[in-house]
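Colleague: quick one, what's the 3D model for this:
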Amino acid sequence: MHPLVLQSDFGLDDGAVSAMVGVAVAVDPGLRIHDLTHNIPPYDIWEGSYRLAQVISYWPAGTVFVSVVDPGVGSDRLSVVARTRTGHLVVTPDNGTLTHLHSIFGIEQLRQIDETMNRREGSEESYTFHGRDIYAYTGARLASGAISFGQVGPEVPLADLVSLPLVQPEATGGAVHGTIDTLDVRYGSLWTSIPRELFRELGVGHGGRVTVRVSHHDAVVHAAQMTYARSFADVEVGESLLYVNSLDRMAVAINRGHYARAFSLGTGTSWRVRLEPAP
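Modeller: Next up, the predicted model:
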């Protein structure tokens, strides 16, 4: 038996998440069920994709994730289970939710859920809550060992995997370039796509000064100089800093402040960031 981890954009204000848990417990009362988050902004597939990549490597191989951010529920989008190169399974609609997992860790196989076998009994005429009737049910059956990955359904070519557009980070012209992929939600730090190893090519050590420029739709909307610091404690309260976040990528923050709110900055591929040594 493996852990079952749930993610959704349902929130906790009604019974949707509890219904998913109930379906899983009905499959096997001995399941260990955990929450990744249920606070993904409504319909935000990009955010759901990123949060899966944020945590998956910290769970043991064999863990089953169920991710339900599904604005296309009831449409012809596929319901799938992905097996990652890290040995995890992810049950989700094939709508882009697997984008960051595939880019960072790699997906080695994809199967379409055969709903004639892997669907909660009595839900055949329900078209709006696949998170409960298909995904939680299938995820619980996989986590409990009731079915194997091969019994999910037919294999889907990886070339058919639906992916959101990504911009690969790069080093050019004495600077490194990437995107603002997401925020450290409660504290407003900008989490970029720039890996620490790429930033190291600039030759800036801890305590050095860096110029940060943020563009939105190719227009510069913010620029600042700040210290490259090991941690928030290395700068004064209210001071900005560049640091390495928990995903080994470069991030921008204000010590005890909210960087994104302070400068009205957003996330996604239209938000570009450039880092270079300060003059």
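Colleague: going forward, measure contacts between C-alpha atoms and count neighbours the same way
Modeller: Noted.
Colleague: residue 140 and residue 231, how far apart?
Modeller: Distance, residue 140 to residue 231, by C-alpha to C-alpha, to the nearest Å: 40 Å.
Colleague: more neighbours: those two, which one.
Modeller: residue 140 (33 against 14; other C-alpha atoms under 10 Å).
Colleague: so the more buried one: helix, strand or coil?
Modeller: Classification of residue 140 using DSSP: H, G, I helix; E, B strand; the rest coil returns helix.
Colleague: now the second one, please; I'll put the structures next to each other:
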Amino acid sequence: MSSLLIFQSDFGIADGAVSAMYGVAYSVCRDLKICDLTHEIPQYNIWEASYRLIQTVNYWPEGSVFVSVVDPGVGSTRRSIAARTINGQYIITPDNGTLTHIKRMLGIREAREIDEETNRLPNSGESYTFHGRDIYAYTGARLAAGIISFEDIGPLVDVDSIVELPVSEPVKEGDTITGTIDILDVRFGSLWTNISRDLFKTLDVPYGGRVEITIMNDTREVYRNIIRYVKSFADVYIGEPLVYVNSLDYIAVAINQGSFSKAYNVSSGTNWKITIKKAQL
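Modeller: As a prediction, the model looks like this:
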């Protein structure tokens, strides 16, 4: 029985790139079940590709095969890699930092470097700019279809050698926690931080309690306010800001039925800092 094959890329769907990867996969096995994670990763944004994987992978069954292609170094000496997570999902991707969050937050049991001589779409040997089609989709489809095993992909590599992007850890000093805005909930404009629920709980703020939020872009203060910590958006008025625990069990900031990101021109990345402390009222 074929496993599930899930594609992610920064290709968009305005041209035929994604369709070409589908075509390769179905040429390998017409019985495959192919799904999309997203093809709307901002161009070249490896960090977001990494985050979308951790947002998604662990909710898919054991044996599911993910192909993630955000590859600004295509054709260079960067490795092509296949990783098996602690819970048995597979990820086929360039070794360029895409596995950062999976490695840190879920865990990688085993990894192999893709042998691009044997795991390459036939008659594509002179193409060096579309490894998403020629190597990753082809290898992922063959793995999902059971035509090759994980061991057939290539030699073992040390999991510790997998490339990771720089990550800032949240810090608690006194009654203040400082973290980063790791990603946006793109469609709704919420800010997802790297501050875990467990760390936030050390501030001893009950539901309905208030916290003081400060957001900095490098050294520039962008936002400061006292807002409520609540269970859900329905606990505040429309247009009111809120702090809540997101679907990954991390602290997030939003506006009920509005975009916090757009309202205050806030983005994500390690240069976007957020501090949270219990409000003294």
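Colleague: TM value for the aligned chains?
Modeller: Taking TM-score structural alignment, normalised by the length of the first structure as the basis, the two superposed chains have a TM-score of 0.98; 279 aligned residues with a C-alpha RMSD of 0.9 Å.
Colleague: which stretches of the stretch 1-150 of the first structure form strands?
Modeller: For the stretch 1-150 of the first structure, the strands defined by DSSP state E, counting those that start in this stretch cover 4-8, 33-37, 64-68, 79-84, 89-93, 107-112.
Colleague: what's in contact with the fifth one?
Modeller: When contacts are taken as C-alpha atoms under 8 Å, 6 or more residues apart in numbering, the neighbours of strand 89-93 of the first structure outside the stretch itself are 62-70, 77-83, 135, 138-139.
Colleague: mean per-residue distance, that strand to the second structure?
Modeller: Compared with the second structure after fitting, strand 89-93 of the first structure deviates on average by 0.3 Å (mean C-alpha distance after the TM-score superposition for the first structure).
Colleague: what residues sit buried inside that strand?
Modeller: 89, 90, 91, 92, 93 (16 or more other C-alpha atoms under 10 Å).
Colleague: in TSV, list those residues along with distance to residue 113 of the first structure.
Modeller: Formatted as TSV, the buried residues of strand 89-93 of the first structure follow (distance: C-alpha to C-alpha, whole Å):
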residue	distance to residue 113 of the first structure
89	13
90	12
91	9
92	10
93	10
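Colleague: of those residues, closest to residue 52 of the first structure?
Modeller: Nearest to residue 52 of the first structure out of those is residue 90 (C-alpha to C-alpha; 9.0 Å).
Colleague: residues contacting the nearest residue to that closest one once chain neighbours are set aside?
Modeller: Sequence neighbours aside, residue 65 is the residue nearest to residue 90 of the first structure in space, at 4.6 Å (criterion: C-alpha to C-alpha, 6 or more residues apart in numbering). For residue 65 of the first structure, the contacting residues are 4, 5, 6, 7, 88, 89, 90, 91, 139, by C-alpha under 8 Å, 6+ apart.
Colleague: among those residues, which one sits closest to residue 220 of the first structure?
Modeller: residue 7 (34.5 Å).
Colleague: give me the number of residues near the closest one?
Modeller: 24.
Colleague: thinking again about what came up before, would CSV of the strands of the stretch 1-150 of the first structure with distance to residue 17 of the first structure be doable?
Modeller: Converted to CSV, the strands of the stretch 1-150 of the first structure look like this (distance: least, C-alpha to C-alpha, whole Å):
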stretch, distance to residue 17 of the first structure
strand 4-8, 8
strand 33-37, 10
strand 64-68, 10
strand 79-84, 19
strand 89-93, 15
strand 107-112, 23
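Colleague: can you tell which of these is closest to residue 159 of the first structure?
Modeller: Using C-alpha to C-alpha, the nearest of the strands of the stretch 1-150 of the first structure to residue 159 of the first structure is strand 107-112, at 10.0 Å.
Colleague: what residues does that closest one touch?
Modeller: 78-85, 101, 152-158.
Colleague: neighbours of the closest residue to residue 145 of the second structure other than its chain neighbours, how many?
Modeller: In space, residue 145 of the second structure comes closest to residue 2 once its chain neighbours are excluded; the distance is 4.5 Å by C-alpha to C-alpha, 6+ apart. Burial of residue 2 of the second structure is recorded as 18 neighbouring residues (other C-alpha under 10 Å).
Colleague: what sits against residue 2 of the second structure?
Modeller: Applying C-alpha under 8 Å, 6+ apart to residue 2 of the second structure gives the contacts 31, 32, 33, 144, 145, 146.
Colleague: and the first one, what pairs with it in the first structure?
Modeller: Spelled out, it's residue 31 of the second structure. Counting by TM-score structural alignment, residue 31 of the second structure lines up with residue 30 in the first structure.
Colleague: tell me, how many residues neighbour its match?
Modeller: 11.
Colleague: swap in residue 9 of the first structure?
Modeller: For residue 9 of the first structure, the count of nearby residues is 22 (other C-alpha under 10 Å).
Colleague: now for the aligned partner of residue 5 of the second structure in the first structure: which residues touch it?
Modeller: In the first structure, the residue equivalent to residue 5 of the second structure is residue 4, according to TM-score structural alignment. By C-alpha under 8 Å, 6+ apart, the residues touching residue 4 of the first structure are 31, 32, 33, 34, 63, 64, 65, 66, 139, 140, 143.
Colleague: what do you get for residue 55 of the first structure?
Modeller: With C-alpha under 8 Å, 6+ apart, residue 55 of the first structure has no contacts at all.
Colleague: then residue 37 of the first structure?
Modeller: Contacts of residue 37 of the first structure (C-alpha under 8 Å, 6+ apart): 6, 7, 8.
Colleague: thinking again about what came up before, let's see if you can find the most crowded of the contacts of residue 2 of the second structure.
Modeller: residue 144 (29 neighbours).
Colleague: picking up where we left off before, just send the contacts of residue 37 of the first structure back as CSV, with distance to residue 53 of the first structure too.
Modeller: Formatted as CSV, those follow (distance: C-alpha to C-alpha, whole Å):
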residue, distance to residue 53 of the first structure
6, 14
7, 12
8, 14
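Colleague: that older thread, can you tell me which of the contacts of residue 4 of the first structure is nearest residue 195 of the first structure?
Modeller: Using C-alpha to C-alpha, residue 65 comes nearest to residue 195 of the first structure of the contacts of residue 4 of the first structure, at 25.2 Å.
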